[in-house]
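1. Just to be clear, the model below is a prediction. Sequence and coordinates:
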Amino acid sequence: MPISPTYPGVYIEEVRGGVRTITGVATSITAFIGRALRGPVDKPITINSFADFERTFGGLWSGSALGFAVRDFYANGGSQAIIVRLYRAESGTGAKPAVPQLNANNLVLEAAEPGSWGNQLRARIEAVDPAIAAEVAPALGVGPTDLFTLLLRDMKTGAEQMFRNVTTVESARRVDRILANESLLMRVKTLAAPTAHGAPAAGKTVWEDNNASDGVAAADQASDGQDLNEESFTGAGKEAAKQGLYALEQADLFNLLCLPPYKSSSGIANQDVDATLVGAAAVYCEKRRAMLIVDPPSNWDDKGDAKSGVGAVGTRSKNAALYFPRLVQPNPLRNGQLEQVSPCGAVAGILARTDATRGLWKAPAGLDATITGAVGLSVNLTDGENGELNPLGINCLRAMPPSGLVVWGARTLQGDDRLASEWKYLPVRRTALFIEESLYRGTQWVVFEPNDEPLWAQIRLNIGAFMQNLFRQGAFQGKTPAEAYFVKCDKETTTQHDINLGIVNIVVGFAPLKPAEFVIIKIQQMAGQIQA
C-alpha cells in the first residue's frame, strides 16, 4: 500500500514489476483406459513405472490388453501415466457379484475394489489386552469390551494390515471409517460387534485355520466381470458421473490418450475398439487439448485393407494419429507365444522419449524412434506401400535395418494430402496444444485485472518471454524472434467495445517447424574440365 510520509527521512516502497513467469506444462502424460485385475474403478490413478502398475492394478492379465500397452509405454521411454480401470459386472442368472464379502465373526466385510482378487482375502478379530483397553476406552468414549483388533490379509500377495483399538460404537475409531480411510484391502459392509477368533490349531498359522480367521465363502466369491463394451466408456450418465472415458475429468492434465483394444474374449490377439468410441474419444481430446493414438483394426492384413479402411476408423480429427501395422510380441503369460498387440503403448512411449531428448517439436519418427519389446510387425511394408499410405495420413511402422523396428510417419489423421490441413503434421499440432495449454494456465491471473494498457503491456511481456524461451530452444522457424513468433495485445486487438464487455483479446502467432518428410538429393555427373 502507498506509504504516508510523517517524518523527514528515506522511505522504501516495493513496486511490483509485472513479471509473472509462464511455465510450460508437461507434454507426454499418457492416459490409459481399460480392464485390470484390481485397482480403483472409474478413478484416474497416476503411476510412474510399470512396477507401480503391477502393485496397484495387478500387472499383465490375459483378459485385457491394458497391461501390455502400459508395459510397452514404459519399455519405450514413457515416464508418467494415468490409469483408469473400468469394470463391467456380470449379468443374468447365475452371475457372480462384483465385490466379494466375508463374515468375520459377525462383522461383515467386503473387498475394497471389484474383482476376483478379493476372493483371496481373509480377516481375523483379536481381543485387546484388558490393561490397554482400560486406558484407551475412556478417551474414545466407549467401553473396554467394545474395542478389538482387526487383521486383514491378501493370501495371494501376502499384503497384511492391522488396525488396533477399533470399535463398532460411535467414536473416532469406528471401524468402518478407519477402513474407508486407511485400508487398501477391505471395507465394512455390515457394522456389527464381532467376537474374537480363537487360537490356531497346532502347526498352523492364523491364516491357515478357519477357526482362527475367516475367508470368502464360495457363494460370495466375485468374478473379474465381462469384456468391456462401448457403453462401459460412454454409456448413458457416464459424462455427468465422471465415469468411463470421462473419469479423466478428475485428472488435472493428460497429453496423450490410449484406448487399448477390448472387443474380444479370446485374449490379447484380434481385439479392437468401436469406431464410434474412437470418434467420441477424439472429440474429448480436442476439448482437453490432448492427442488420441489410434490403433489399426485387427483385420487390416495388408496395405489394401489400410487404404480402404482408414475412412472407417471413427475420426478424422486433427487431435488423433493412426499407426499401422500392429506389433508382434512374445506373450509371457502364454509361454512366449508370438501374438499381435496394439502399438498405442509403444508409440506413446516413443513420443515421451522424443519429447525428453529432442523436444515435442521434433517429429517422433525416424531411425531414432526405435520400438523396444517387439520382434516383428503383423505386416511388413515396402517403400512403395508406405508411399501409398503416408499421403492418406496413416503413420507406418517399418523394419529398417540396422535400426530395427521404427516409427516411420508423423502425421495426424488430417494429414491426408487432399485435406490440405494446416494441422497435417503431428509435431506441429502438439506444439500448438502445448502453447495453448501453457498460456491457458499461465494467464489466469489476468482475470478481473483493470483492462487497459498497463495490463496489456504485462501480458505482452510475460507471453513474449515464454515464446522467446521456446524460440531459443529451437521450437520455431526463423532466424530472429520477429520471424519466429509474435504477441499482440493492444487497442487494436481489444477495442473499446470489448473493454465495455470485459474482454481482453490476445493474439499469439508462431512459425512451426515442419519435419523434413521428403529428402531429395540431386546428383549429376561432372562433364570434366571443359574450358568455356
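-> Thanks, I have the structure now.

2. rest of the way, CA atoms for contacts and neighbours
-> Fine.

3. Excluding sequence neighbours, find me the nearest residue to residue 306.
-> What sits nearest to residue 306 in space, not counting adjacent residues and going by C-alpha to C-alpha, 6 or more residues apart in numbering, is residue 300, at 5.9 Å.

4. putting a second one here so we can go through both:
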Amino acid sequence: MPEYLSPGVYVEETSYRAKSIEGVATSTAGFVGQSRFGPTTGAPTLVTSFEDYQRYFGDDADLLLGGTPTINHLAHAVRLFFMNGGARVYISRIASPPGGGTLEDITAASAPLVTSAGNVVLRARYPGLAGNLRVRAQALRSGNLRVVQSGTPTVTGVQPGDVLEVSTGAAAKNRIVRGSTAPAGSPGDLLTTDPAQLAAVSFDSNNRPVLTAQTGVVDLATVTFAQKVSLALSVEPNGDGTTGSRTDVLQNLSAHPDSAQFVGTVLRTEDWSIPVEAPSDRSNRIWFDIPLLSDTATDRAEFAAGLLRALVDGSPFALTGGGDGIAATATVFSGGGSGHDARGLAALADRDDIAIVAAPGSAALADADDRQAVRDALIAHCTSLKYRFAVLAGDQGADASSIREVRGMHDSSYAALYYPWLVVPATSGPRDTIQLSPEGAVIGAYARTDIERGVHKAPANETVFGTLRFSRSVNKGEQDVLNPEGINCLRFFEGRGNLIWGARTMSSDLEWIYVNVRRLFIYLEHSIDRGTQWAVFEPNNEQLWLKIRLTIESFLYDAWRSGALMGTKPEQAYFVRCDRTTMSQSDLDNGRLICLIGVAPTKPAEFVIFRIGQWTAEASII
C-alpha cells in the first residue's frame, strides 16, 4: 500500500484492464551444420538473408572434407530457406578436424611480424579452407596538421592514439614516398615510414596535444610539418579459388594501442575474458594476436611505429594452413557445453526464440548409425525443450521401403519426416545439378505459412521454390502407403508445380498426428508461459485467479478469431479454469497456482470428400 504521511493531493496510476499475452514468434529457425568458415563455439549467429550468411560463413562452394569435395548442404539449405519465405535463422556451425586434432589444426595463420614488444601474429579468425587469405596493408597520410596559433605551434584534428609522421628540417626531404621522388608527396599517398619519424598523440591536463616518439616527447617548435598516418587493410581471396571472391577493406585503423581504432582492438579474438566495451565483430575474417604491451608512453609509441613499419613493408601476407577438416559425426552435430563454450545443437538451446530446428547435411553422412543418431538428437532436443519442432530427412537414395525403415526408428510428435530429396541447379563447380535434403526448403515453407496464414495452417499444399524436380517421383499409390505412417511426401503435380503434400508428425498418437496441431499447441503453451511470468510470487488468491483467467481468455479469444480454434462461439473453442476446483488447500499451502485450459484446434482437411449421386426432380433428399 502507498504511504500517505502528510496532507496533500496524491495522483496515482492504476490499470483496470487484464494483462495481455503477446504471441511468440513461430517462424524463426535454427540450423546446425558444416560450412566453409565462421564461428564454431558460443551463441549461434542470427542471419536474415543469404548474403548475411555469406558474410559470416562463406559461400555455398563445396567443402573439402578429408580431401574429397563435398556438397555444402548447410549453405544450400539456408539459401533455399530464404528463397521459400524464411526470414530469420540461427546458425550453429560445426567443424571436425582430422585425426582427433584440435580446431587450431585447420585454422590458417600468417608469419609473425617482429616488433619491439615481440611477435604480432596475424591469424584467420575461424577454421576453414576459406581462411587461407591474402592480407594487404597500406599506410596513408593526411594533409599537414601542424599550425601556429599566437606564436605557439600545435596540431589540429587529432584524437588520442593517432599516429603522426613528424619531420624537422632536412628530415622532411628524406621522407620515402612510394612511386614518387617528391620530398613531401600529397595527402593520401602510400608511404614507407621511418619509425623514428612517427609519434603518438595524447593530451595533457590542459587538453593540449602531446606527441610522443620512441625517443620521448617531440618539441613541436622543431617540427616542420605533421601528417596523420592511418592504416588500411585489404582482406582478399588467395587466388586459387578456394576462398571465394569476397574482399573486405578496413580503413582508418591505427597502429597505436591507445586509439579507439587500434588494429588490435578492431580485429581481435572472441576471447570473452578480455575486458572490452563491445564484442568483436564475428564477420571479420582475421585477427591480430598481440603480446602484452608496456604501459610506458615511449614504449607504446615505439610499438606503434614498429607495427606500422612491419605491416607496410611485409605486405602482402599469405595466410596458409587452413582446412575444412573431415565429415562430422553425430557426436559433433550434437555438440555440448554451454554459454561461450557451447557447440553444435547444444548451442541452439540457449536461444529462446528458435521454433524450428534442422541439421542440414546430417542425412548425407556416410554412416547409417550417425544419420539415425542425429535424428534422435534433434528429436530429443525438441522434446526436452518443448517449444520447438524438428524437420528431418531420410537418406539420399531412399526408396519407399527404406524411408519406411527410417520412419519406424522414431516416434515423436515433435518432429516430421520429409521425402524425397530435391534436385536443384548447381551454383558452382562442374556439375549442372546437385541433390539436397529438403529441410531448408521445407522450413522456409513453414515460415512462409506462419507469416501469411498463421501457425494453425498446415504447412502443406505449398510450392517448393528453387527446385528443378525431386530425386524420386512419388505417385499416389506410394503415398497411400507412406502417408498413414507419417512420411510427408514431396510431389510434382502438372500445372501446379512441386508441392509439399503431407503434414503429419512422426507420432503414433492420433491426437498429435498433424504438424499444425502440435505447432499450434507449442505456440499457445510458449506464449502463455512467457505472458504469465508476472504472476510468480503474486498473492495466490481469488484476485490473482481472476486476472489469470482474463489474461488467458483474451489471448485465446484472439486465437479463435484468427481461425486457429474450432467452434462458432468462444465457449465452443476454449475454456479456462483457475479457481478452487483446480486447486486444493495443499496446492495453496505449497504455493502452487494451477490453471486448467482446454482448446479445440482446427485440424487440416487432409481428405476432402464430395459425395455425388443422381436424383430426379420428383425424388426427395433425406
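-> Thanks, I have it. It should be emphasised that the depicted structure is a prediction, and the values quoted were computed from it without experimental measurement.

5. still on that earlier bit, quick one: the residue nearest to residue 306 of the first structure is in a helix?
-> No: secondary structure of residue 300 of the first structure (DSSP: H, G, I helix; E, B strand; the rest coil): coil, not part of a helix.

6. how near is it to residue 100 of the first structure?
-> 41 Å (C-alpha to C-alpha, to the nearest Å).

7. do the same with residue 347 of the first structure
-> 37 Å.

8. returning to that earlier point: and residue 300 and residue 100 of the first structure? Which one has more around it.
-> Between residue 300 of the first structure and residue 100, counted using other C-alpha atoms under 10 Å, residue 100 has the larger neighbour count: 28 against 19.

9. and the more buried one, what does it touch?
-> 110-111, 114-116, 118-119, 216, 220-222 (C-alpha atoms under 8 Å, 6 or more residues apart in numbering).

10. For residue 36 of the first structure, state which of the residues you listed is nearest.
-> Residue 36 of the first structure lies nearest to residue 115 out of these, by C-alpha to C-alpha, at 8.9 Å.

11. Need the counterpart of the closest one in the second structure.
-> Matched by TM-score structural alignment, residue 115 of the first structure corresponds to residue 128 in the second structure.

12. Could you verify my assumption that its match touches residue 104?
-> No: using C-alpha atoms under 8 Å, residue 128 of the second structure is not in contact with residue 104; the gap is 10.0 Å.

13. what about those two, which has more around it?
-> Shown here are residue 128 of the second structure and residue 104; by other C-alpha under 10 Å, residue 128 has more neighbours (31 against 16).

14. From residue 418 of the second structure, how far off is residue 397 of the second structure?
-> Relative to residue 418 of the second structure, and taking C-alpha to C-alpha, residue 397 of the second structure is found at 13 Å.

15. same thing with residue 529 of the second structure?
-> Residue 529 of the second structure is 30 Å from residue 418 of the second structure, by C-alpha to C-alpha.

16. next one: residue 525 of the second structure
-> Distance, residue 525 of the second structure to residue 418 of the second structure, using C-alpha to C-alpha: 26 Å.

17. Kindly report the same for residue 570 of the second structure.
-> According to C-alpha to C-alpha, residue 570 of the second structure stands 35 Å off from residue 418 of the second structure.

18. When the two are compared, which one has more neighbours?
-> Each of residue 570 of the second structure and residue 418 has its neighbours counted (other C-alpha under 10 Å); residue 418 has more, 26 against 17.

19. for the more buried one, helix, strand, or coil?
-> strand.

20. who touches it in this structure?
-> 391-394, 438-439, 487-490.

21. Could you do residue 494 of the first structure as well?
-> Here residue 494 of the first structure is in contact with 503-505 (C-alpha under 8 Å, 6+ apart).
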